[in-house]
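Asker: Show me how the following folds:
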Amino acid sequence: MTTATPASTGPVESTVDGKSDKPLLRFGVPVGVAVLVAVLSQIPVLVNRVFYYWDDSAAQFLPMWYRLGQRLMSGDFPLLLDTEAWIGGNLTAEAMFGVWNPVNLLNYLLVANFDDLASAGAVVKAEFMVVLALGVYFLAREYGASRWAASAVAVALPFSGFTLYFEASIWIAGLMAFAWVPHFWWAARKLARGRIGTIWPFLFGALCVTVGNPYGLLGVGLVLLVLMIEFRARKAIVRLFALGATVGGVALLVFLPLLGNSGVSWRNSKELFNNAQLVPSLQDYLSSSLPSYVPGIHSFSTISVRMTFPAMYLAWFVVPLLAWIDWSVLRRRWRQLLGVLVIGGVYLVATLGPSNFWMFRWPLRLVEYFYLAVMVLFAVLLSAGLRRDHVRRRAWITVGGLAVTAYLSFSSWPKIAVWHVVAVLLLGVLVALAVILFRRGGSRPLVAVLHVGTAAALLLQIVWFPINRDVAPYGFPSSVAELKTFAARYPGTMVQVADRDPVIYKGKGQFLEPDTAVWRDLLFGNVYRVAGVDTTTSYSGMGFKPFHKALCLNDYGGAKVRDCPGDTFSNLWTSTPEGVLADLIKVRTIVVQRALIDVPYVPKGWKVAERTDYVTVLRRERDMPDWGAARLSRTTPGMKVTEDAMPAQHKESVAFERGTAKGPLSMTFARLNWPGYKATVDGKPVEVRNGPGGLVTVDLPADVSSGRLALTWTPPGLWIGVGGAVVGLLAALVLTLVQRRRRSS
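Answerer: The predicted model follows:
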């Protein structure tokens, strides 16, 4: 039986079941974990090819990744702004695209070389499931778990219900952030023990923070706080505090632009309420080992009474083996495991509500962080082996636990009673095998059963629950070649007047399979980014309120047909002192969903270019004067523009003359006036203000008759953030050198 050393002296290094630990295991076991997770991550794809190309991953992440990868290949960096994505184009404020994260950028280049976005998603998400598994493995080892016990929990956690069906399938930014947290925890704890330098936990912390997901930042902060509680020595606390300061510098780079844009965004992070959406209960944890248990958690549908997949599943072996664990280990080592216990306790409480708190919403998102602590603790306990005494009593306790689990699962969804029976029988057989093989052969055959059971449970779940149906089942095309055909059909700046609800919903909140034929004419979210179509249809977590109000758009770029004055189509023709809104946006193509407006009004100068079963396409008969390929859309009548150049997405330069124009001069650009725009004429600052719909409008001084206007955009707090990140990196390097010299002296 494996004997775990105290956490303060590091993980088990020398004995496994009383035998000499070969040096090859130090590398072989984590490599085996990585390979096994990579292989198992492809099981969902075998059953459902688009498992990793679903909901937000299909509408938001993968299309934008493809677009960003193309920009990187063309040498366009840094990725600050995408004017063609309109309300979804403020890349720094959106944060979730992680444009400062080097691993993300490499993956964007990778995705841009795929011909199929579903395949690209499967590769990138498998990568981060492997990263997560390795982090769990090393963290469990750091707390004293044996290699084999650490491998069991490391392989299982990436396939827990929420992590697989939500994070990996749709909310990939959450998985990216979560995957780096155990690495940071492991490295920060080694730093507190004086085993490594500050640079290593700094790098993992920076990778976590620059993903742009606030839950990763929360995880980093909580880990630092808890480790200060665990290690009360002054030196350890000073090291951790310094580490926090260095990572905090990087956090400024990521989150200052988000906060700086809160005044114009519709998500101002001032929410505090509880509507019970995605809020688990304590009862749900009791059945977290049954692969068929579907929790009674209120989801996104207004008529939801339960989820459609095992969202609270952890691992098949945790609950059934509780009766066989040597709990005296916890009594002896609670002080060394204090960090794990505190983090687990904090996240457990947080998962129980409220549903919305500041920038954090839906407590179910915190379940995987609680499960991380549970799995580390379980690995440490499992390393001591299973108890060999009171076999009959422990067996009856296990049977009773499975019976309770079966009843709770049946009560939650009686319709799938047969699945519950199969799942309980599987767990019973696996537990019996685990106990018998451990008694005969020790920990290694036990862990082999744990791995086999993880694979079997995953296969059953994917067959029974091939997808997360609590979210929008878009069914977008994944072929890059197919998506690129939209560029020729919808040239120039395009406004789409469409709503996804008639396509994927029936009645009030009831999901249907989408009519995928409609995607030949309509797309939502960021999917047009693959084709390079300049369109107001894009996905945004931030939004831009002035433009949203002017055109009645929602977060996925659809036409808002409720709670909005007018509608998207009629508002395009709104006359303003600067001109008609459609002209100011430089619209060339308008796509109107026939389910909303069957026969749209055709203004003068426009024509019906195409009419299908789903859309009517309007196009200008003559292109607007655009003064080149940039985004100037209107000048004071009579002004002469000799050049309009856009060297980068966040820069534009206009050479102009007064011409025959009388009175004050002004220019309007087909750009959203995000905070951070500045303009100069021949080096002298001039005012930038909101024009119609929040478009960038520049008023020129009365005495200016000619010159060159330079328009630039810098995200709020960018240079403070860059300075903070650079100082943080340099400080981490200096601290590491100092620490190395002290260890060698």
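Asker: drop to CA atoms for contacts and neighbour counts, all remaining ones
Answerer: Noted.
Asker: Where do the strands of the stretch 351-500 of the chain begin and end?
Answerer: Listed in chain order, the strands of the stretch 351-500 of the chain (DSSP state E, counting those that start in this stretch) span 356-357, 360-361, 493-497.
Asker: JSON lines please, covering these and showing distance to Val580.
Answerer: Below are the strands of the stretch 351-500 of the chain laid out as JSON lines (distance: least, CA to CA, whole Å):
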{"stretch": "strand 356-357", "distance to Val580": "40"}
{"stretch": "strand 360-361", "distance to Val580": "39"}
{"stretch": "strand 493-497", "distance to Val580": "14"}
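Asker: Next, the structure of the following sequence, for comparison with the previous one:
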Amino acid sequence: MTALPTAAPATAARAARHRESRATAIAVVFAALVTAALAVGRAVLVPRFYYFDDTQTGAVGQWWELGERWVSGTWSILSPSQWQAGNFLAEGQWGLLSPLTTVIALLTRASDDMAVLATVVKISLLVGTSIGTVLLVRSFGASSPWSAVAGIATPLIGFTVYMDAPSWVTGLMTSALFPMAWWGLRRVSMGRNPWILLVSAGLLVTAGYVFGVLGLATLMIVTLLQHAVRSERASALRVLLAGLVVALLSIVIYLPAILTSGVSVRASTGIANDGFLNADLSDLLASSVATGSVSIEAWWGAFPGTPLQYIAWFLPLILLTLPAPRTTLEELAPAIGTATVMLLLVIGPSAVGPLRFPVRMMPYLGIALIVIAVVLMSRVRWPEVTTGRWVATAILMVAGGFAAWAQQPETAARVALSIAIGLLALATMRALATGRLRPLTRQSLQSTLAAVAVAATVLAVLPQMYWLRTSPLPDYGAEAGVQELSDVLNEAEGDTFVVGSALGRLRTGGDDVLAANLWYFSDAEVQNTYTVLQYREYAEDLCMDLRGSTCQAAFETLFEQDAATGERLADLLSLSSVLVLEEEGRPRAPSAPSGWSMVDESGSGWLFVRDDPVPPAGGIEWASTGATLRIDEQSETGLRATVLEDVDQGTIVTSRLAWPGYVVDGASLTDPHRGYLLTLDLEGARAGDVISVEFRPPAWPIVAISGLLSVFGGLAWCLAAAVLQLRSQRGGRAMRRR
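Answerer: Here you go, the predicted structure:
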């Protein structure tokens, strides 16, 4: 008899949870469909919209090579033949340990068109951003219609649309995972199973894009402080534990890069501001103008011609919600704190140590502000909003339009249209809130106002899509078909060096040449690939930039006699082919060096191949007098050699970059030859001694232990949480039976 009163509320609670889940699912599907439709619309207007700049010359080539290494079983943390681009783990954005990047890499190997692949991947990530945002905002108690507003708005943040989506795909990965990780963090602080947080945060960290990790770290620290201030010890401990697991994983991904940076061009600890890719407050005043373009300076000059500052048209509506209840502001403290830190970074110096381009934090600033705005608007009592606040909001909208117009007066028409859409939506919302259009219940009013916000969000970006169609970053015009990309430089033998700059002459006019990471599609083992971790001495010696372009003088450098060894640099690099591009400064073919022959002359230049090709880089290329060794085993990460004669004093030079992390047994490391070639001192070696050289990430024991603790600690936590939840459910059912 006593079970009935208990069962009825339990049934009602289950029904309520079912309704909430259904409402959330509807919001998720709706926001995802709108996001996909708008993203596809951009690709219809500009078919290569998602195949620009670094996606074209960086990401797809990396995916192709990584997929090949997984399929062939040759996965490695290092490639000597790629030289400064071959330190894959330290490079970070290769995503060697990223399950998400691995899946994309395997899909790449199954694809025939890289532009289509990039489009599918990036639209999927934009949809993921939308889904994560809906779930996040719902966790704050926002209604499903208002959650859909946020889910549609976040993938439309200007920097996401015009920089990360067309080009910087690792930035898109991390900003897409950020809302999901935030949602998981909120669940953890409430005592739920941490698997959502750990999976999404793990994917975010292993993507290798440090700006996303900075955003996540900021969020976790602010959330920890929130619980500590409120004396919520259990929640604080759970957040602290989550932060520890994520920090340990971050050590695996970023410590090798930090400890490698000393030999790279990124070895900087200073703080400077040259105005390159940072913003100021006047720029951000126009963050509600979808068609405005403000003075964010970069490669394009003073103005990008696209709304990189845009976040959402409804940001000024925050004024309508103030003053907000203290409890609401306390709940939003992590969002407010994260937004504040991101704002300071965006308007801060353009370079802080190795970190450059702080405007890359715009997606995280935008997500935090959208969460704040939508949660506040979902809780405000609209009929009680005063006329003064409506007027102030309209003035703020107009001020944003003025800020955009003032920086580029020629954009007056499109800026005016954007402001008109915002003001029309604002007027409609006021008419609904005051009952002038139609009296509505509180719930119906909230849903209707959210519908207006959705409509205005879509309307605001349609003129943007029409007028501002492409990224300010370049489309180099490279082919997207795998067959076309793979049919380049088939005549090359062994390791290959390209002299000149191929970036401006990609395979669009028949020239048989690729550039940067597109070389991974060719069977030729070209070392002129893309890296953000240039080895300083190597790059200076061969005048090579981060995308593999060189000056024409690199040809003479390759074939000049090295003063210390008497060998040519091409021999020390273990090169078998050299492609010399025809360009200004090299209008005719150079003479073939002795032991080499010209095997091809095309519209792009001249290919020289060694008469007797040599093995790929990684071996011993020179030994001083009296030092005789036999190579017994050689791999990408190391080699073993036997000393054949006693050596009192002697050195050997290998065709490997002297990356930090090499461990030598039977000899010792000495100063790198020419400042970059791994060199060993054999003093005291005796016949029969075995010399072993093995590359491990710097601080390898710390890296390995951190990785194991992170993975197994996270798994143990998830398992323990699942067991406790199961016991709690069984205990609850037992109580109801009694």
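Asker: and of the strands of the stretch 351-500 of structure 1, who's closest to Ala145 of structure 1?
Answerer: strand 360-361 (32.3 Å; CA to CA).
Asker: what range in structure 2 matches that closest one?
Answerer: Mapping strand 360-361 of structure 1 onto structure 2 (TM-score structural alignment) gives residues 355-356.
Asker: before we move on, back to that, and of the strands of the stretch 351-500 of structure 1, who's closest to Leu218 of structure 1?
Answerer: strand 360-361 (9.7 Å).
Asker: Structure 2: which residue goes with Met542 of structure 1?
Answerer: Using TM-score structural alignment, Met542 of structure 1 pairs with Leu533 in structure 2.
Asker: Its match and Leu546 of structure 2, how far apart?
Answerer: Distance from Leu533 of structure 2 to Leu546 of structure 2, counting by CA to CA, to the nearest Å: 8 Å.
Asker: One more: Gln483 of structure 2?
Answerer: Relative to Leu546 of structure 2, and taking CA to CA, Gln483 of structure 2 is found at 26 Å.
Asker: Comparing those two, which shows the higher neighbour count?
Answerer: Leu546 (19 against 13; other CA atoms under 10 Å).
Asker: thinking the more buried one is in contact with Gln534, fair?
Answerer: Yes - taking contacts as CA atoms under 8 Å, Leu546 of structure 2 lies within contact range of Gln534: 6.2 Å.
Asker: Of the strands of the stretch 351-500 of structure 1, which stretch is the most buried?
Answerer: Among those, strand 493-497 has the highest mean neighbour count (mean count of other CA atoms under 10 Å), at a mean of 24.
Asker: what range in structure 2 does it sit on?
Answerer: Against structure 2, strand 493-497 of structure 1 falls on residues 495-499 (TM-score structural alignment).
Asker: mean shift between the matching stretch and structure 1?
Answerer: Aligned to structure 1 and superposed, stretch 495-499 of structure 2 gives a mean residue distance of 1.5 Å (mean CA distance after the TM-score superposition for structure 1).
Asker: roughly how far is that stretch from the heart of the chain?
Answerer: 29 Å (CA atoms, centre = their mean, to the nearest Å).
Asker: can you list contacts of that stretch?
Answerer: 81, 524-528, 549-552, 554-555, 574-581, 616-617 (CA atoms under 8 Å, 6 or more residues apart in numbering).
Asker: And those, which of them are buried?
Answerer: The neighbour-count criterion (16 or more other CA atoms under 10 Å) marks 81, 524-528, 549-550, 552, 554-555, 574-581, 616-617 among these as buried.
Asker: do you know how far the spatially most central residue of structure 2 is from Gly366 of structure 2?
Answerer: In structure 2, the residue lying closest to the centroid (CA atoms, centre = their mean) is Thr170, at 2.1 Å. From Thr170 of structure 2 over to Gly366 of structure 2 the distance is 17 Å, taken as CA to CA.
Asker: Equivalent analysis for Gly481 of structure 2, please.
Answerer: Counting by CA to CA, the gap from Gly481 of structure 2 to Gly366 of structure 2 is 35 Å.
Asker: Show me which of the two is the more surrounded one.
Answerer: Set Gly481 of structure 2 next to Gly366 and count neighbours by other CA under 10 Å: Gly366 wins out with 28 against 14.
Asker: these two touch, right, that one and Trp313?
Answerer: No - using CA under 8 Å, Gly366 of structure 2 is not in contact with Trp313; the gap is 11.5 Å.
Asker: on that earlier part again, quick one: classify the residue nearest to the centre of structure 2 as helix, strand or coil.
Answerer: Recorded secondary structure, Thr170 of structure 2: helix (DSSP: H, G, I helix; E, B strand; the rest coil).
Asker: Who are the contact partners of it?
Answerer: Thr170 of structure 2 sits in contact with 93, 164, 207-209, where contact means CA under 8 Å, 6+ apart.
Asker: Map it onto structure 1.
Answerer: So, by TM-score structural alignment, Thr170 of structure 2 is matched to Ala173.
Asker: What lines up with Leu24 of structure 1 in structure 2?
Answerer: Under TM-score structural alignment, Leu24 of structure 1 pairs with Arg22 in structure 2.
Asker: where's its match relative to Gly184 of structure 2, distance?
Answerer: Applying CA to CA to Arg22 of structure 2 and Gly184 of structure 2 gives a distance of 20 Å.
Asker: out of the two, which sits in the busier spot?
Answerer: Gly184 (26 against 13).
Asker: just checking, what residue in structure 1 corresponds to that one?
Answerer: Aligned partner of Gly184 of structure 2 by TM-score structural alignment: Ala187.
Asker: And the helices in the stretch 401-550 of structure 2?
Answerer: 412-433, 442-467, 482-486, 536-541 (DSSP state H, counting those that start in this stretch).
Asker: Wait, Pro600 of structure 1 touches Ile590, no?
Answerer: No - Pro600 of structure 1 is beyond contact range of Ile590, at 10.3 Å (criterion: CA under 8 Å).
Asker: And the strands in the stretch 501-650 of structure 1?
Answerer: Secondary structure of the stretch 501-650 of structure 1 (DSSP E, counting those that start in this stretch): strands at 505-506, 510-511, 534-535, 575-576, 579-580, 587-593, 606-611, 615-620, 632-635, 640-648.
Asker: Output those strands as CSV; include the columns distance to Leu551 of structure 1.
Answerer: Output for the strands of the stretch 501-650 of structure 1, formatted as CSV (distance: least, CA to CA, whole Å):
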stretch, distance to Leu551 of structure 1
strand 505-506, 23
strand 510-511, 27
strand 534-535, 13
strand 575-576, 13
strand 579-580, 12
strand 587-593, 13
strand 606-611, 19
strand 615-620, 17
strand 632-635, 17
strand 640-648, 26
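Asker: so which of these comes closest to Ser14 of structure 1?
Answerer: Across these, closest to Ser14 of structure 1 is strand 510-511 (CA to CA), at 55.1 Å.
Asker: Cool, thanks, talk later.
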